[in-house]
Every structure is written in structure tokens, then in C-alpha cells.
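Engineer: What would the 3D arrangement of this be:
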Amino acid sequence: MNISIPKLQHTDSGNFFLMAGPCAIEGEEMALQIAEELVRITNRLRIPLIFKGSYRKANRSRLDSFTGIGDEKALKILAKVSQTFGIPTVTDIHESHEAAIAAAYVDVLQIPAFLCRQTDLLVAAAQTGKVVNIKKGQFLSGESMRFAVDKVKESGNANVILTDRGNTFGYSDMVVDFRNIPAMQENQVPVVMDVTHSLQQPNQASGVTGGKPALIETIAKAAIAVGADGLFIETHPTPATAKSDGANMLQLSNLESLLEKLVRIREAVR
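Structural biologist: Okay, the predicted model is just below:
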């Protein structure tokens, strides 16, 4: 990677890096439990790890959907994960004023896909000096993401990551176009495949997002084979009880075997 992330380990391994964790921070015990297992697995496989957790879920299908346990409480949990395990953390922000608030607790600020064209948000994130991970809009091509990269870099911050999470045509499903990975790498920034969100089935009639978790391994293998620099995988000990995006998360107990396969693919294509 040609970016600098504090506390990121195993960058000399030649492996892809991993952004992983629960969709949302549901509580301290759960976050520490997941982080401990992620650290164990990635240390063994020498995979650089960034722990992911949303401190607040602003983009929900229904008004009564879970949004969080409280901003400061969740951000402090992310900080505790980082301090306890010595790993960097990432969380998403949704409005410009959130950038400085979240930056006080995490190492990477994530721009949600629906907001990747919001200039004020990108500039605010850039001005914190933190690494900015921009998710590609479901409605955009990989090539068009150069403008989002330019907004951050021209605001004085060269530490940018781009993440693909599939494309949608408004029919409650996502399609992954793997041409987007090399297209976004043309911007000379690391490119990540968001495996679990690319398998979402949003805007279901029930108002609860669905998903196709059985295809997680397929998308992850293809992304590494194409040359993705990193993977984004949301994981939970019991996805069925997760308060957000349980339908497309990977069960934590299945992560280690998947990563073992992906490391072998990475070695083969390197």
C-alpha cells in the first residue's frame, strides 16, 4: 500500500489487507470479542488488519431500524479496540461536522457509497489528516471515482483508499463488475473490494435489507485473483442476531478458513 496508516502491521507480508468487523458497534464486549479473534487470525496469516465498526448507522431502510448505541459511547469502544490490540480502526461518517469528531477516535474515515460525491464531506474528511476510504457509489463507474480522489488530494491529503461495493440498477440487487478494480487502481491508490455489501439485496418489500452470504467466498476469491489490494468483510459471531446487515455478514467462525484460501490465491497471482 502506498498510504500510511498508524498501527498497521504485517505490511511487509505481501498479502492483501483486511478491513473487518461488525456492521455496527453494538456494545463493548461484542466489539472486543470480534477484534480478539480477528487479531488472532490475521496475525497467524500475516494479513494487515483494520478493525471496522460503524459508530452510527445513518442510512437505514426504515425509521425504526437500529442506528446505534450513542455516538460517543461507540467511538470510545472503537478507541478501546485500537488501544487494547494495537490495531487501526475505521468508521463511516455521514455529515461534514462528523469528520473532526470521529477523527479524534479512529485512524481511517470512511465515506459511504451514497455520499461519495458530497464535496463538503470529502473535504472535511481530508482536512482531518486521517486516511480517507471512499466507497464507490453504486451508481458510478470505477473510472469516475477519480474525481472523488482528486477532491481529497487537492484538499491536502494524499492518503486515500477506494472501495468497490458493486453496482445497482434499482432492482433490489447488486452486481459486481470486476473491471472496476483495475480502473480505480489507475488513480494510484489502494483499491478494496467490499465483499459483504456487494452481496446486499437492498430495499426489500419488508424494509429490511437482504443478502446472499453464500457467495461471499466467490466474490472474495475473484477480487483477490483480479488484484484487489484489500478486502472489506463484515463479520459477526451470530449474524442472525446482528442489529444491522445480518443478512449479508460472514459468520466469524467461517472467516479463518476463507482467509487461508485467499492467501493462497494471492500467492499464486503475485
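Engineer: contacts, neighbours, all on C-alpha from now
Structural biologist: Noted.
Engineer: So Pro237 is in contact with Leu252, correct?
Structural biologist: Yes - in this structure, Pro237 is within contact of Leu252 by Cα atoms under 8 Å, at 4.9 Å.
Engineer: got any residues that touch both of the two?
Structural biologist: Here Pro237 and Leu252 have Ile34 as joint contacts, going by Cα atoms under 8 Å, 6 or more residues apart in numbering.
Engineer: could you show me where the helices are in the protein, in order?
Structural biologist: Taking DSSP state H, the helices of the chain run over residues 28-45, 71-85, 98-103, 119-127, 146-153, 180-185, 216-226, 255-269.
Engineer: Just send these back as a markdown table, with distance to Pro22 and mean neighbour count too.
Structural biologist: As requested, the helices of the chain are exported to a markdown table (distance: least, Cα to Cα, whole Å; neighbours: other Cα atoms under 10 Å):
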| stretch | distance to Pro22 | mean neighbour count |
| --- | --- | --- |
| helix 28-45 | 7 | 17 |
| helix 71-85 | 11 | 18 |
| helix 98-103 | 17 | 19 |
| helix 119-127 | 22 | 21 |
| helix 146-153 | 26 | 19 |
| helix 180-185 | 24 | 20 |
| helix 216-226 | 15 | 19 |
| helix 255-269 | 13 | 15 |
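Engineer: Compare the ones you listed and give me the one nearest Gln138.
Structural biologist: Within these, the stretch nearest Gln138 is helix 180-185; the backing value is 11.5 Å (Cα to Cα).
Engineer: Neighbours of the closest residue to Ala240 other than its chain neighbours, how many?
Structural biologist: Spatial nearest neighbour of Ala240, excluding adjacent residues (Cα to Cα, 6 or more residues apart in numbering): Gly246 at 5.6 Å. The burial metric for Gly246, expressed as a neighbour count using other Cα atoms under 10 Å, is 22.
Engineer: To compare against the first, here's the next sequence to fold:
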Amino acid sequence: MTQPSKHIAVTDTVTLGNDLPFALQSGPCQIESREHALMLAGEISAICAEVGIPYIFKASFDKANRSSLAGRRGVGLAQGLAILAEIRETIGCPVLTDVHTEAQCRPVAEVADMLQIPAFLCRQTDFVLAVGEAAAESGRTVNVKKGQFLAPWDMANVVAKLESTGCTKMALVERGVTFGYGNLVVDPRSLYEMAKTGYPVVMDATHAVQMPGALGNASGGKREYVPVIARAAVGVGVAGLFMEVHDDPDNAASDGPNSVRLDTLKDLLMELLALDRARKAPMIGH
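Structural biologist: Below you'll find the predicted structure:
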């Protein structure tokens, strides 16, 4: 990125900035159980600590936009927030989760360090304002995904909505754009354009390789392309990477086809960290 970048402190230990070493937002697509979420949070956190990458645990308590009624949605708000609070306390990492309704915003802000606006809801003005208000009141950060139907410069309007509430802590997430039926593509220029807002930009490298509805009653995906997308994003220069990780993605409750296998994560992060250091060396003094 060539534009000046705001530095957004998610916590005392994790700061996002396009000219800073990238942070990882990662975890299972949805919270499948307390034990599973704690296990993955601990494993990914340990890998990030070993490699030297700031880490934010991400998982959803509810996946509200399932392809069909048969899709598993998660453990629900109350149980999900209790699990996220336990991860935050015992693993010691920040936590990130989606909100889906205006009523969820303040309860989630009491627990999560980052509130995520799902891609399909980024144009819903009342909802965006509710997220912004809850984040501003609590000092939390908003992770807002660019809809698959938006041009990158359209995100300036979403930023303005959030800023109107007093929310000035946010990151903008690229997750691909709809290309025909059941396919997404990533234009690296989107990362550059969204950085013009001044806010940190995050590349969602796993949802970007999703194939919406490709399995008929669920989405498919090609996880083999995740490293390709991640490398391209790091080459442009981003504040963070969003990658869903699972120990058994072929049997994951959701988004398994585009999730990174836990046993491959360390090698991938080491490669990406080397690229990030080379890309940002003039900016961060490597």
C-alpha cells in the first residue's frame, strides 16, 4: 500500500495497520463445541506465538446465512459468548465474531474485541449504525466485510456510516466478488482501493475461494487456492489475513471445503511472514 495507514489498537497486544506486520484472524467457521473451539484457539495461538504473528481468534456463534435449512448454524448467542469469553481469558488472545441483528450488538460488544459485519449485511444501514454505536460505546473494533456485490470504492460509504456513530476503530475485509454463478474472484486492486480510506485492510483468503451454493444445499470451495490468494494479498501489503482453520475440514460443520488444514498452517504462515517482511521492509525496518 502507498496510502498512509491508521494504526488501530484492537487490544494492548494487537494493532492493525497496512504498514505493520500482518495479524492473523483465524479459527473455525462456527463454534462447533466448547472443547473444539478451545482446542483450535490454543493450537493456532501457539503456532502464531512460535512464528511471531499477532493472533485474533475468530469463530461464529451463529451462521445465519446458510444455503439451506439443513445447514448447521452453531451454538447460539449465550453459549457462544460464554465460550468466546473463556477463550479470551484462558488462551489470552483477542476474539472476533459476527453479529447478525441489531439486538446482538451490545451483548457481543461486552465480550468480543472485534464485532464483524457480515458481507451480506454491509449495506444494511440501520444494522451498520447499530454495530458502530455499540463499538463506539465499548471501545471495540469493527471488522466489516465488503459484500460480494460491491466495488471496493463503495466501502467509503460504509466507512462514513460507521464514522457517523463515533466509531473510528475498524478494518475493511476483502472476500472476493461474485463472478457468474457459484464463483468468486479476487481483484488485488480492491485491497489498494480500500486502503484509500486510511483504515487497515484484511484479506479473507478462505471465503475468497468459496463456491457459493456449489454443493446444492451448501457452499463448496477450493482450499488449494488459499495460499495463492494469501500470497497475492501479502504482496500488495495488508494489515491482516483472515483464514478459517480446522483440524478436520472435510467434516467441519460449515465452510470445510475452503478451510485451511490445521497441520498445514505453520508452514503457510512462515512463508507468508517472509513475504510480508520483504514487502514491508522499507516501512517497518526489517
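Engineer: Can you give me the TM-score here?
Structural biologist: Comparing the two superposed chains by TM-score structural alignment, normalised by the length of the first structure, the resulting TM-score equals 0.96, with 270 aligned residues with a Cα RMSD of 1.6 Å.
Engineer: Would you mind measuring from the spatially most central residue of the first structure to Val149 of the first structure?
Structural biologist: Centroid check for the first structure by Cα atoms, centre = their mean gives Phe232 as the closest residue, at 4.4 Å. In this view, Phe232 of the first structure and Val149 of the first structure are 19 Å apart by Cα to Cα, to the nearest Å.
Engineer: what's the answer for Asn180 of the first structure, then?
Structural biologist: Using Cα to Cα, we find Asn180 of the first structure at a distance of 15 Å from Val149 of the first structure.
Engineer: So for stretch 160-179 of the second structure, what gets flagged as buried?
Structural biologist: Along stretch 160-179 of the second structure, the positions that meet the burial threshold by neighbour count (16 or more other Cα atoms under 10 Å) are 161-163, 165, 167-178.
Engineer: how distant is stretch 123-134 of the second structure from the center of its chain?
Structural biologist: Once both centres are worked out by Cα atoms, centre = their mean, to the nearest Å, stretch 123-134 of the second structure turns out to sit 18 Å from its chain's centre.
Engineer: which residues touch that stretch?
Structural biologist: Outside of stretch 123-134 of the second structure, the residues within contact range by Cα under 8 Å, 6+ apart are 101-102, 105-106, 109, 115, 117, 121-122, 140, 142, 147, 158, 161-167.
Engineer: And the strands in the stretch 151-270 of the first structure?
Structural biologist: Taking DSSP state E, counting those that start in this stretch as the test, the strands found in the stretch 151-270 of the first structure are 160-164, 191-194, 200-201, 210-211, 230-236, 250-251.
Engineer: for these, which one sits closest to Pro22 of the first structure?
Structural biologist: Between Pro22 of the first structure and the strands of the stretch 151-270 of the first structure, the tightest spacing by Cα to Cα is seen for strand 230-236, at 5.2 Å.
Engineer: What residue in the second structure is paired with Asn68 of the first structure?
Structural biologist: Heads up, residue 68 of the first structure is Gly, not Asn. Residue correspondence to the second structure (TM-score structural alignment): Gly68 of the first structure is matched to Gly74.
Engineer: For the residue nearest to that match when sequence neighbours are not counted, grab the count of nearby residues.
Structural biologist: For Gly74 of the second structure, the nearest residue in space outside its immediate sequence neighbours is Asp62; the separation is 4.8 Å by Cα to Cα, 6+ apart. Neighbours of Asp62 of the second structure under the rule other Cα under 10 Å: 21.
Engineer: and what of Gly70 of the first structure?
Structural biologist: Using other Cα under 10 Å, Gly70 of the first structure has 12 neighbouring residues.
Engineer: List the contacts of stretch 219-235 of the second structure.
Structural biologist: Counting by Cα under 8 Å, 6+ apart, the neighbours of stretch 219-235 of the second structure from elsewhere in the structure are 67, 186, 188, 191, 203, 205-206, 208-214, 241, 255, 257-260, 268, 272, 275-276, 279.
Engineer: let's go with 6 Å and repeat that
Structural biologist: Counting by Cα atoms under 6 Å, 6 or more residues apart in numbering, stretch 219-235 of the second structure makes contact with 205-206, 209-214, 257-258, 276, all of which sit outside it.
Engineer: ok, now stretch 187-197 of the second structure?
Structural biologist: Applying Cα under 6 Å, 6+ apart, the set of residues contacting stretch 187-197 of the second structure is Pro152.
Engineer: so where is that stretch in the first structure?
Structural biologist: Here stretch 187-197 of the second structure aligns to the first structure at residues 177-187, judged by TM-score structural alignment.
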